[in-house]
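Student: Predicted model and sequence below, questions to follow.
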Amino acid sequence: MNSSYIEMSPLAFAIVNVPVSAATLLMNMFFIYCMFSSQDGSENVQKPPLNVLVGSLIGCNLLLNICNLMFVVYYFVDVPIWMIIISSVLIFYAMRTSVTASLGVNVFYYFQIVPVRHPCLICLKTRIKLFMYMMLSFDRIFFLFSFFLSAIRSYLFISVEYLNSSSIPDNITDDSIVWHNLFLTDFSLRCSYFWVCLGIMLASNTATAHYLWRHVKSMEGNSSSALRYRKQKRVTLLSITQTVLFFFSSCWFMADDLIYRFDLAYFDPTGRIVCSVMVIYSFGTTIILGLGQSKFRLRAVDFVKTLVRLSHKVPESK
C-alpha cells in the first residue's frame, strides 16, 4: 500500500537538471575535441585501450545528458509517448553502461601502476586490450534485457500518468506474475553486476593505494620517481572518489527499484528524482575524468591561459 507520496516538480527538475546537464555536455564536447587534437606531446597521447574506455565513457555521458535535456522539455511541450519512452530508457541504458567504462579505467590504471605476479593477473595484463573490448561488448549486450524491460515499464507508467490510460490489457500489466518474475530477474542480475563491479573497484583501488604507500619513500628520493608518484597518487585518489560516487548512486538506484517493486511508498513515479541522481553522477564522473586525464587537464589550462591573454589584449586595441 502507498503510505507516502514523494515527487519532484517539473520546475524543480528543470532548475536542477538543465544547468548540470549543460555543463556536463560542454565538458564532454571539450574532451572530444582534446581526443582528436594532436598538439599534445607523446606522453599525453591516449592509446588503446585507454582511449576506447575514455571515449566510451564520454559517449555515455553525452547520451545521458542529451536525453535528460530532452526529458526536461517533454514536461513543458506535448510530444508523442514514444519519444518520452525512448528518452527515459536511453538515460538508464547510458548510466548503466558508463559504469563498465569507469571500471575499465580503474582496472587499466591498476595494471599500469602495480606490478602483478599472479598468473591470472599476468594473463589479463598481457591481454588487456582484448579483455577491455570483451568487457565493453558484454556490457552493452547484458543491459539490453534491462533496456527492453525499462521501455515496457516506462510505457505502463507514462500511460497512466500522462494519458490516463485504462485500456492496458490484463496480461501485460506490471502486476502479472510473468512481469513480476522478469523484473525480479532483471533486478537480481543488475544488483549482482553492480556489486561485482564495486568489488573489483575496491580491490584495484586498495591494491594500488597499498602499493603506492609502501613505495612512497623510495619514490620521493628521485625527482623523476617523485613526479611519477604524484601522477599515480592523483589517479588513485580520483579512482577512489569514482568508486565512492558509484557506490552511493548504485545504492540509490537499487533502493528506488525496491521501493517500486514492493510498493513501499508512492516514491518518484515519474522518475525525476532518479534522473537527477544520474545527472549528478554523470557530472561527477566528468569532473573526475577531466582531472584524471593529463590530455584534458593540460588543454583546459592552455585554453584558460589563451582566454586570459585575449582579455588583456582587448583594452589595448581600443
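Tutor: Right, received. Where do you want to start?
Student: all contacts plus neighbour counts: C-alpha atoms, from now on.
Tutor: OK.
Student: Would you confirm that Leu53 contacts Val107?
Tutor: No: using Cα atoms under 8 Å as the test, Leu53 is too far from Val107 to be in contact (10.7 Å).
Student: how about the helices in the stretch 101-250 of the chain?
Tutor: 119-126, 128-142, 144-161, 177-214, 216-220, 223-262 (DSSP state H, counting those that start in this stretch).
Student: centre of the chain versus the host helix or strand of Ile273, how much separation?
Tutor: In this structure, Ile273 sits in helix 272-292 according to DSSP states H and E. Centroid separation for helix 272-292 versus its chain: 7 Å, with Cα atoms, centre = their mean, to the nearest Å.
Student: Now do the buried residues in the helix or strand that comes right after that helix.
Tutor: Next in sequence after helix 272-292, counting helices and strands by DSSP H and E, comes helix 294-317. Neighbour-count burial for helix 294-317 flags Ser294, Lys295, Phe296, Arg297, Leu298, Arg299, Ala300 (criterion: 16 or more other Cα atoms under 10 Å).
Student: One more to weigh against that first structure:
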Amino acid sequence: MTSYVWLMFYYYIMIVPSQRAIIRWVKKNIKSIIYVMLFGDRLLFLGNAAYEITLTLDSLYSNGTDFFLQDIAIVEFSILSGYVLLCLCVMIFSSFATAHYLSKHMKSLAASDGSLFNPRLLSQIRVTITGILQGVLYLLFGLWYIANMLCYYLPPYVTLSFFIRYTATTLYISITTLNLWVGQTLFRERAVHVWKAVKKHVCTGKEDLRPAEDTLTTAATIQSTGVDTDG
C-alpha cells in the first residue's frame, strides 16, 4: 500500500531542484534513504501480520492474554495510523509539488519558444500525472483504511466484512499496477520480460508439430503447378 509513496518521493527529489542543504543531502543519499524506508515499511506491516496471527490463535485457544493483546492493539493502532498519515502527507506533497514545478517549467519553456516535446520532459509529465492520480487514490484508500482501523479498535468495535476489505484492497492494488504500467517505462519492460520468460518456460518441452516453412512452400508449388521442383 505504501511502497508507491516512496517511489513518488524519489521522483520529487530527482525532478524538483532545490538549494536547501537538507534536500541536497537527501538527493545525494536518496537510494539509501528509500531502501531504509522500504525496509521499515515491510518490517512494520510484518509486525502487524504477526499480531493478527497471535490474535487469531488467542481467540481459538483462550490463553488468557486478552488484556495484554488489548494493550498491544492500542500501540499498534497508534503506530499504523501515524505511519499511514505520514505516508499520506508525503504522497500528496510529493505529487503536487512535482506537478507545480513542471507546470512552471512548461510555462517558461513556452514563453522562451522552447520545445515542449522534449522526451525527458514528456517522461516527467507522464510520471507526474500518474503520480497525481495515485495521490488521489491513496488519499481515498488511506482515509478508508484509517476509518476501518478506528471502527475495529475503538468502541463499538465494528468490523467490516472480509469481502469489502478484500475488494477495496484488490481495487487499490489493480489501479496502482495500471498506474505503474502507464507511468514507468522500466516497469513495462520488466513486465514484458517476465511474460516472455513465463511463456518460454511453459512452452519448453512441447514439440512443435507445425511443418517447416520450406515444406509448406514446396507443397504449395506442387499443388499450383503440378511439378515437383525437387525432382
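Tutor: The structure has been received and is ready for your questions. Note that the structure is predicted; figures quoted are calculated from it, not measured.
Student: quick one: TM-score?
Tutor: After superposition, the two chains reach a TM-score (TM-score structural alignment, normalised by the length of structure 2) of 0.73; 193 aligned residues with a Cα RMSD of 2.7 Å.
Student: Serialize the helices of the stretch 101-250 of structure 1 to TSV and add fields for mean neighbour count and distance to Asn17 of structure 1.
Tutor: Shown next, in TSV, are those (neighbours: other Cα atoms under 10 Å; distance: least, Cα to Cα, whole Å):
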stretch	mean neighbour count	distance to Asn17 of structure 1
helix 119-126	13	40
helix 128-142	16	26
helix 144-161	17	20
helix 177-214	16	25
helix 216-220	14	42
helix 223-262	16	16
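Student: for those helices, which one sits closest to Asn68 of structure 1?
Tutor: Of all these, it is helix 144-161 that lies closest to Asn68 of structure 1, at 14.7 Å by Cα to Cα.
Student: Would you map the strands across the stretch 1-150 of structure 1?
Tutor: Shown for the stretch 1-150 of structure 1, the strands assigned by DSSP state E, counting those that start in this stretch span residues 5-6.
Student: circling back: out of the helices of the stretch 101-250 of structure 1, which gets nearest to Met70 of structure 1?
Tutor: Here helix 144-161 is closest among these (Cα to Cα), at 15.6 Å.
Student: matching residues in structure 2 for stretch 201-215 of structure 1?
Tutor: Following TM-score structural alignment, the partner segment of stretch 201-215 of structure 1 in structure 2 covers residues 91-105.
Student: same question but for stretch 114-124 of structure 1, I mixed them up
Tutor: Against structure 2, stretch 114-124 of structure 1 falls on residues 16-26 (TM-score structural alignment).
Student: From start to finish, how long is the matching stretch in a straight line?
Tutor: 12 Å (Cα to Cα, to the nearest Å).
Student: So what touches that stretch?
Tutor: Defining contact as Cα atoms under 8 Å, 6 or more residues apart in numbering, one finds that stretch 16-26 of structure 2 is touched by Ile13, Ile33, Thr98, Tyr101.
Student: Can you add distance to Ile22 of structure 2 and give those residues back as JSON lines?
Tutor: Converted to JSON lines, these look like this (distance: Cα to Cα, whole Å):
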{"residue": "Ile13", "distance to Ile22 of structure 2": "11"}
{"residue": "Ile33", "distance to Ile22 of structure 2": "13"}
{"residue": "Thr98", "distance to Ile22 of structure 2": "18"}
{"residue": "Tyr101", "distance to Ile22 of structure 2": "19"}
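Student: Quickly note the distance from the counterpart of Arg228 of structure 1 in structure 2 to Ile175 of structure 2.
Tutor: Using TM-score structural alignment as the criterion, Arg228 of structure 1 maps onto Arg120 of structure 2. Going from Arg120 of structure 2 to Ile175 of structure 2 by Cα to Cα gives 25 Å.
Student: Next, the mean deviation of the match of stretch 201-215 of structure 1 compared to structure 1.
Tutor: For stretch 91-105 of structure 2, the mean deviation from structure 1 after alignment is 1.4 Å (mean Cα distance after the TM-score superposition for structure 1).
Student: How about stretch 40-56 of structure 2?
Tutor: Looks like 2.0 Å for stretch 40-56 of structure 2 (mean Cα distance after the TM-score superposition for structure 1).
Student: what sits up against that stretch?
Tutor: By Cα under 8 Å, 6+ apart, stretch 40-56 of structure 2 touches Thr2, Ser3, Leu69, Glu76.
Student: picking up where we left off before, what do Leu53 and Val107 of structure 1 both touch?
Tutor: In contact with both Leu53 of structure 1 and Val107: no residue, using Cα under 8 Å, 6+ apart.
Student: quick revisit: relative to the whole chain's centre, how far out is the match of stretch 201-215 of structure 1?
Tutor: Counting by Cα atoms, centre = their mean, stretch 91-105 of structure 2 comes out at 19 Å from the chain centroid.
Student: Thanks again, I'm all set now.
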